[in-house]
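Chemist: Need a 3D model of the sequence below.
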Amino acid sequence: MFKYKQVMIVRSDLKLSKGKLAVQVAHGAVTAAFKAYKEKPEWFKGWFNEGQKKVVVKAESERELFELKAEAEKLGIPNSLIRDAGLTEIPPGTITCLAIGPGPEEIVNKITGNLKLV
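Modeler: Next comes the predicted model:
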């Protein structure tokens, strides 16, 4: 049973290739985890020690990512919005992913619990 988790939310409207999606999720996971390490070390340590639960879900638009980010910030959950460099499939600066947490599962679920898995 996990007490903590991290959720990466990717934009389904971008129709990213599987490889591109994987890389964007990885960027989000690392960046948000590092932020949690600095801002919420007790959450990071708990998440890390119990196996680093991660879930990938989808949002329909950039706007939805911003709305979810605002909710995460209101609840004090570390998060990271990922902008692509534009070297391969999409234009530079395109927002692709929002990573939320790691944080307590019950708090993270308030934001992401209704989103569909990728």
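Chemist: use CA for all of it now, contacts and neighbours both
Modeler: Will do.
Chemist: Other residues contacting the longest strand anywhere in the chain?
Modeler: Determined from DSSP state E, the single longest strand within the chain is strand 95-104. Outside strand 95-104, the residues that touch it by Cα atoms under 8 Å, 6 or more residues apart in numbering are 3-11, 14, 24-25, 28-29, 32-33, 36, 43-44, 47, 62, 65, 69, 72, 77-84, 108.
Chemist: The helix or strand following it vs strand 95-104, what angle?
Modeler: Remark: after strand 95-104, the chain's next helix or strand is helix 105-112, criterion DSSP states H and E. Regarding helix 105-112 and strand 95-104, their directions subtend 150 degrees when assessed with axes from the mean of the first three to the mean of the last three Cα atoms, to 10 degrees.
Chemist: can you pull the buried residues of helix 105-112?
Modeler: Glu105, Ile107, Val108, Ile111, Thr112 (16 or more other Cα atoms under 10 Å).
Chemist: compare with the first, here's sequence two:
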Amino acid sequence: MDKPKQMIVMRRDLKMRKGKIAAQAGHACVTAVLAALEREKRLGQVRADENGVTLTESEQPVTPLSEWFSRGVAKVCVYVDSEEELLAIDRKAKEAGILSALICDNGITEFHGQPTYTCLAFEPALPEKVDPITGELPLF
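Modeler: All right, here's what the predicted structure looks like:
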């Protein structure tokens, strides 16, 4: 079985500073993982407490997120060159049942005060789910 990976899609056309890119990607990754964790907590597949995240003993199959917590996952950063492309990737992910975190920056430090979609990240997922959506995008 292939290992899950987390896809991060950045907007290259914004020409963000390196620190801004890192911050935006971090926001997206954390948001996507937290959303996936919340879904799995509702399903009883993981338990989070003060000692960290623990897989529950159950008949539930191992999920990409639980595998990420136990063995790690690759993060792959690709890019698009427009807001329209970014929003299209987000729609395709949702249509495929993949949780995605679309990040809209407030525009305070860049973007002249205009809220701007900068990037998105998927929940950790198997390549067969994400490659049809992001497989043709160039590496960032």
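Chemist: Now compute the TM-score of the two chains, please.
Modeler: The TM-score (TM-score structural alignment, normalised by the length of the first structure) is 0.91; 118 aligned residues with a Cα RMSD of 1.6 Å.
Chemist: Which residue range of the second structure does the longest strand of the first structure align onto?
Modeler: Under TM-score structural alignment, the match for strand 95-104 of the first structure in the second structure covers residues 117-126.
Chemist: the strands in the second structure, which residues?
Modeler: Using DSSP E, strands in the second structure cover 5-11, 46-49, 52-55, 74-80, 100-105, 116-122.
Chemist: which strands and helices sit next to the lengthiest helix in the second structure?
Modeler: In the second structure, with assignment by DSSP state H, the single longest helix is helix 18-43. Where contact means 3 or more Cα pairs under 8 Å, 6 or more residues apart in numbering; DSSP states H and E, helix 18-43 of the second structure is packed against strand 5-11, strand 46-49, helix 64-71, strand 100-105, strand 116-122.
Chemist: tell me the angle the longest one makes with helix 18-43.
Modeler: For the pair helix 64-71 of the second structure and helix 18-43, the angle between their directions (the same axes, to 10 degrees) equals 110 degrees.
Chemist: before we move on, back to that, what residues sit buried inside the longest helix of the second structure?
Modeler: 21, 24-29, 31-33, 35-37, 40.
Chemist: Tell me which residue of the second structure matches up with Ser80 of the first structure.
Modeler: Match for Ser80 of the first structure (TM-score structural alignment): Ala101.
Chemist: what's the neighbour count on its match?
Modeler: Neighbours of Ala101 of the second structure under the rule other Cα atoms under 10 Å: 22.
Chemist: Repeat that for Met1 of the second structure.
Modeler: 5.
Chemist: any idea how far Glu67 of the second structure is from it?
Modeler: 11 Å (Cα to Cα, to the nearest Å).
Chemist: quick revisit: surely the match of Ser80 of the first structure and Gly26 touch.
Modeler: No - using Cα atoms under 8 Å, Ala101 of the second structure makes no contact with Gly26, being 10.8 Å away.
Chemist: got the contact list for the residue nearest to Val7 of the first structure when sequence neighbours are not counted?
Modeler: Counting by Cα to Cα, 6 or more residues apart in numbering, Val7 of the first structure lies nearest to Val55, which is 4.8 Å off, once chain neighbours are set aside. Counting by Cα under 8 Å, 6+ apart, Val55 of the first structure makes contact with Lys5, Gln6, Val7, Met8, Leu117.
Chemist: Could you find the counterpart of Val55 of the first structure in the second structure?
Modeler: Checking TM-score structural alignment: Val55 of the first structure goes with Val76.
Chemist: How about the residue nearest the centre of the first structure, nearest residue that isn't a chain neighbour?
Modeler: Centroid-nearest residue in the first structure: Ala99, 1.4 Å away (criterion: Cα atoms, centre = their mean). Nearest residue to Ala99 of the first structure, sequence neighbours excluded (Cα to Cα, 6+ apart): Met8, at 4.2 Å.
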